[in-house]
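K.L.:
sequence? don't have it. structure:
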């Protein structure tokens, strides 16, 4: 099961670096948002990576529902 955070291997594949300092620098230079653990490991969200890389999640936009037709309309022609 995949977690919401990239694994060490996935982060190394993304950045091209195994060293955490180089990974952080790569992410910062490209304007990526990440959080650091107390040990300095950059944590990058899986959904954020998909968004930044332009990967489609296969979500099909739904058509807007048809306009609601009122059940009755008031006859105001006789009102003065």
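P.N.:
That came through fine. Source: prediction; values computed, not measured.
K.L.:
rest of the way, CA atoms for contacts and neighbours
P.N.:
Will do.
K.L.:
Can you tell me how far residue 27 is from residue 1?
P.N.:
25 Å (C-alpha to C-alpha, to the nearest Å).
K.L.:
Between the two, which is the more surrounded one?
P.N.:
residue 27 (17 against 3; other C-alpha atoms under 10 Å).
K.L.:
take the one below as the second:
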């Protein structure tokens, strides 16, 4: 149960509204969404229509690291042929 008490806060996992405003250059959600789409950023929307961007993803994008290149290009499966 102790591990449940040490969960990261929402601000540790996603950009705060102020941080997203700084990145996108606007306090308006509609303009933030337009900027995120125009610049190829992945995001999700809250029920209220606020864009949400993960902090790790944002750090990688701001460092100009291609997140798509980090994904495995083929599905991995173990080689079990030696078990017979």
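P.N.:
That came through fine. If you're wondering where the values come from, they're calculated on a predicted model, not measured in any experiment.
K.L.:
Check the secondary structure at residue 41 of the second structure for me.
P.N.:
coil (DSSP: H, G, I helix; E, B strand; the rest coil).
K.L.:
Show me what it lines up with in the first structure.
P.N.:
Superposed on the first structure with TM-score structural alignment, residue 41 of the second structure falls opposite residue 32.
K.L.:
ok, so what distance separates the aligned residue in the second structure for residue 46 of the first structure from residue 49 of the second structure?
P.N.:
In the second structure, residue 46 of the first structure lines up with residue 55, judged by TM-score structural alignment. Shown here: residue 55 of the second structure relative to residue 49 of the second structure, a distance of 19 Å by C-alpha to C-alpha.
K.L.:
And for residue 64 of the second structure?
P.N.:
27 Å.
K.L.:
Good, wrapping up.
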